[in-house]
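# predicted model and sequence follow; I will ask about them next.
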Amino acid sequence: MKVACLTGGGDCPGLNAVIRGLVRTIHNAGGQTIGLLEGWRGAIEGNFIELDPMKTDEILPVGGTILGSSRTNPYKEPGLAEEVVKTFKKLDLDCLVAIGGDDTLGVASKLYSDFNLPTIGCPKTIDNDLSSTDFTFGFDTCLNTVQDAVDKLRTTAESHRRVMVVEVMGRHAGWITCFAGIACSADAILVPEEEVDLDAVCQRLKDRRAAGKTYGIVMVSEGAKLKGDEFITKDAEVDDFGHVSLGGIGKRVAKLIEEKTGIETRDVTLGHLQRGGSPSAYDRVLGTRLGIHAARLANNGDFGKMVALRGLHIVAVPLEEAVGTMRTLYPEFMDEAREFLT
């Protein structure tokens, strides 16, 4: 068995844990693993490195991905998908394991259905918004990074009697914002799933100020929208999968809060900070387990599947069912958070 793996889309802590688990399990079964560089670009161009247990043994605590990543889409231009198939045959591969989010795994699913290319998916997204899996690796580390940042912002906010608006990742789903907001005892949590009522937020901040709280913390997803607004974007450019680069909602919310309340307000965008750093223990274990089970699917010739966390168990689900449906924040989490947002 000769298996190739790649990491596509935005990086996150835990990717190297998946690679390590995959390589070790393939090796234990007598197989060989290579790593395609920079996501689907490496699959198109045939750029790769050899992987073995010794080369990957020390990468567990390292953030990011040793293979590099990109948002290259083989289906953006005619003929690119065929180049992936050619690379697969040229390298004499038996299976390709794609580690990524909805876009990356969507390509893996199409290659399996269009060309019968033996692919296996491993779910990765910092936003935790992939369907068919309970949690994705990287999410836990991200939450801890956000929590640490907000804990630091709280001290300066209290010192200067300010409201701090913290913009975090979350294009269509508010998992990071809601969970971090609960963990950081935020005064307001603004998520894409709910239209933002800024007047209510401002009234809450004024009421708490009157009750004696001298500062405020407002958490907002990059994909949250004010009433009547569209997404706030950094620019109009789109990536290979048609996504615009979001950013700026935090600054707008901060400006409006200051205007409506008269309270000095500052905004902080955590941005790519949320993707960085060494993975948490939870993400190291989850990434390792997913890598092991992806390798076992490859060894068993069970292609066209994605490994997923269901409860405490790793299961296999059809790739076509795992992509294309966004898993937004479950309403009960915001309902629980509202006990502290009154």
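Noted; the coordinates are in hand. Numbers count the residues shown, from 1 in each chain.
# alpha carbons only for contacts and neighbour counts from here, please
Will do.
# secondary structure element for Val307?
Per DSSP states H and E, Val307 falls inside strand 305-310.
# what comes up buried for that strand?
Residues Lys305, Met306, Val307, Ala308, Leu309 are the ones in strand 305-310 that count as buried (16 or more other CA atoms under 10 Å).
# dump these into JSON lines; add distance to Arg41 as well.
Formatted as JSON lines, those follow (distance: CA to CA, whole Å):
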{"residue": "Lys305", "distance to Arg41": "22"}
{"residue": "Met306", "distance to Arg41": "21"}
{"residue": "Val307", "distance to Arg41": "23"}
{"residue": "Ala308", "distance to Arg41": "25"}
{"residue": "Leu309", "distance to Arg41": "28"}
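# and the two most separated of those?
Lys305 and Leu309 (13.1 Å; CA to CA).
# please enumerate the strands of the stretch 201-342 of the chain.
216-221, 233-238, 244-246, 265-269, 305-310, 313-318 (DSSP state E, counting those that start in this stretch).
# Glu339 is nearest to which of these?
By CA to CA (comparing all of those), the closest turns out to be strand 216-221, at 15.6 Å.
# for the closest one, packing partners?
On a contact count with 3 or more CA pairs under 8 Å, 6 or more residues apart in numbering; DSSP states H and E, strand 216-221 meets helix 139-160, strand 163-168, helix 175-183, strand 188-190, helix 249-261.
# between strand 163-168 and that strand, find me the angle.
Strand 216-221 and strand 163-168 meet at an angle of 20 degrees, taking axes from the mean of the first three to the mean of the last three CA atoms, to 10 degrees as the criterion.
# show residues contacting strand 216-221.
154, 157-158, 162-171, 174, 176-177, 181, 185-192, 205, 249-250 (CA atoms under 8 Å, 6 or more residues apart in numbering).
# before we move on, what SS does the residue most central in space within the chain have?
By CA atoms, centre = their mean, the chain has its centre lying nearest to Ile126, at 1.8 Å. Using DSSP: H, G, I helix; E, B strand; the rest coil, the structure places Ile126 in coil.
# so it makes contact with Gly276?
No - using CA atoms under 8 Å, Ile126 makes no contact with Gly276, being 10.7 Å away.
# take a look at this one as well, against the first:
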Amino acid sequence: MKEHKRIGILTSGGDCAGLNAAIRAAVYRAVGTYGWEVLGIRQATHGLMSRPPNVINLNIEKVEPILTQGGTMLGTTNKGDPFAFPMSDGSVQDRSSEIIEGYRLLQLDALIGIGGDGSLAILRKLAQQGNLNLVGIPKTIDNDVGSTELSIGYHTAATIATEAIDRLHFTAASHSRVMIVEVMGRDAGHIALRSGIAGGADVILIPEIPYSLEKICDQIQERQKQGKNYCLIVVAEAVRTESGDALTTKDFHGESRLRGIGQYLADKIAACSGAETRVTVLGHVQRGGTPTMTDRVIGSAFGVAAVDLIAEEKYDRMVIWHNREVDSVPIAEAIAQYRAIDPNDILVKTARSMGICLGN
């Protein structure tokens, strides 16, 4: 085993709180324990496409103050699949060989990639093609990466959503309104379910459980009969219309984004219940801010474990949180399927037992 190693680390996909904690811990372990060199790669794989590669040398002094900072000190991107990279003339080009060449130019012995299932799938494909030594760290506010009970960013996002729901209780009661809070959740409803329970929501809608507008309106009217003049509804952005249509909008670059389920529900609920209805879309607020204690601890544990996997030369693996411990699994196994909410999950049962309507 090579005693001195030069490793790279990058963050890919959407940003979230806790990424800097993972970077910091990886540097502490690699530099402080093993005496290795660590290069931070800027803007994910785009940094490896640049010539010279866009990197920064990371030492303990440089990363020491970043623990409490949101986002990622390295920058990130969720655009530009390197196997079909959009060019300025409108064409697409396979630029994967440039990324592999960038890894070689930096003379890296291994790469730590921090990303969600999409980013890790791309990084693994690059690693397989170029025979690169890759270790993965899961991050996504949706908490839907397979095999791990927690991903970096989720706890902070759910905490921010809970705080927003807490604040809306008072204005909803003051104006006798139905307040709808639309939270992130591209495929899974983890944020909506947990923040809804923690925030005392009356209705929680998640993509894993079909709903009926009639049931929702019944819940609102039942509360009105009980003298409760307001209602809080939490909905994940991936929830579809009652007929099963996904609500999306195209951005400037022509990419489809989930958007609109909150307003759709507001219009329907106002019509069927007569209640004054307002919508709050939290959006990227959930990605920002100071990471919670949990995301700092999980990020730190993952950063250390990823470096240890490199020390043991155990590549093509992703670190995971399981049974209150850090472990690792093959990346292919981890991203084979996303982690949705089981309709029989204990938290689903908890919500129902507390009188929360899940739409069915």
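Received the coordinates, thanks. This is a predicted model, so every value here is computed, not measured.
# from the buried residues of strand 305-310 of structure 1, which is closest to Arg284 of structure 1?
Leu309 (14.0 Å).
# map that closest one across to structure 2 for me.
Aligned against structure 2 by TM-score structural alignment, Leu309 of structure 1 finds its counterpart in Trp321.
# now swap in Ile44 of structure 1 and tell me
When structure 2 is aligned by TM-score structural alignment, the residue opposite Ile44 of structure 1 is Met49.
# how near is His27 of structure 1 to Thr33 of structure 1?
To Thr33 of structure 1, His27 of structure 1 is 8 Å away according to CA to CA, to the nearest Å.
# hey, where'd the helices end up in structure 1?
All helices of structure 1, identified by DSSP state H, fall at 15-28, 40-45, 53-56, 80-90, 102-115, 139-160, 175-183, 198-211, 249-261, 281-299, 319-322, 331-337.
# out of the buried residues of strand 305-310 of structure 1, flag the one nearest to Gly262 of structure 1.
Leu309 (46.7 Å).
# show me what contacts Thr87 of structure 1?
Contacts of Thr87 of structure 1 (CA under 8 Å, 6+ apart): Ala43, Ile44, Glu45, Gly46.
# now do the contacts for the second one.
For Ile44 of structure 1, the set of contacting residues under the criterion of CA under 8 Å, 6+ apart consists of Pro74, Leu80, Ala81, Glu83, Val84, Thr87.
# how many other residues sit next to the third one?
A count of neighbours around Ala81 of structure 1, defined by other CA atoms under 10 Å, yields 21.
# figure out which of the helices and strands packed on strand 216-221 of structure 1 is closest to Met54 of structure 1.
Per CA to CA, nearest to Met54 of structure 1 of these: helix 139-160, 25.6 Å.
# and the strand holding Val307 of structure 1, how far out from the chain's middle?
Relative to its chain's centre, strand 305-310 of structure 1 lies at 16 Å (CA atoms, centre = their mean, to the nearest Å).
# point out the other helices and strands that that strand packs with.
Partner elements for strand 305-310 of structure 1 (3+ CA pairs under 8 Å, 6+ apart): strand 119-123, helix 281-299, strand 313-318, helix 319-322.
# reformat these as CSV; add mean neighbour count and distance to Ala337 of structure 1.
Output for these, formatted as CSV (neighbours: other CA atoms under 10 Å; distance: least, CA to CA, whole Å):
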stretch, mean neighbour count, distance to Ala337 of structure 1
strand 119-123, 29, 27
helix 281-299, 23, 23
strand 313-318, 16, 28
helix 319-322, 20, 28
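# can you redo the ones you listed as CSV with distance to Pro53 of structure 1?
CSV is the format used below for these (distance: least, CA to CA, whole Å):
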stretch, distance to Pro53 of structure 1
strand 119-123, 19
helix 281-299, 13
strand 313-318, 22
helix 319-322, 28
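# of these, which is nearest Ser131 of structure 1?
Nearest of these to Ser131 of structure 1, taken as CA to CA: helix 319-322 at 5.7 Å.
# that closest one aligns to what range in structure 2?
Going by TM-score structural alignment: helix 319-322 of structure 1 matches residues 331-334.
# after superposition, how close is that stretch to structure 1?
Stretch 331-334 of structure 2 differs from its equivalent in structure 1 by a mean of 1.0 Å after superposition (mean CA distance after the TM-score superposition for structure 1).
# show residues contacting that stretch.
When contacts are defined by CA under 8 Å, 6+ apart, stretch 331-334 of structure 2 is touched by residues Leu120, Ala121, Arg124, Gly136, Val145, Gly146, Ser147, Thr148, Asp316, Arg317, Met318.
# quick one: buried ones out of the residues you listed?
Among the contacts of stretch 331-334 of structure 2, the ones that count as buried by 16+ other CA under 10 Å are Leu120, Ala121, Arg124, Gly136, Val145, Gly146, Ser147, Thr148, Asp316, Arg317, Met318.
# most widely separated two among these?
Going by CA to CA, the pair spanning these furthest: Arg124 and Thr148, at 17.6 Å.
# how about Asn133 of structure 2: what's its closest non-neighbour residue?
Once flanking residues are discounted, Asn133 of structure 2 sits nearest to Ala110: 4.6 Å by CA to CA, 6 or more residues apart in numbering.
# that neighbour matches what in structure 1?
Residue correspondence to structure 1 (TM-score structural alignment): Ala110 of structure 2 is matched to Cys95.
# list the contacts of its match.
Met1, Lys2, Val3, Ala4, Leu117, Pro118, Thr119, Ile120, Ala298, Phe303.
# so how far is Asp229 of structure 1 from it?
Cys95 of structure 1 is 45 Å from Asp229 of structure 1, by CA to CA.
# counterpart of Asp94 of structure 2 over in structure 1?
In structure 1, the residue matched to Asp94 of structure 2 (TM-score structural alignment) is Gly79.
# same check, this time on Ala306 of structure 2
Match for Ala306 of structure 2 (TM-score structural alignment): Ala294.
# any idea how far Thr177 of structure 1 is from its match?
For Ala294 of structure 1, the distance to Thr177 of structure 1 (CA to CA) stands at 30 Å.
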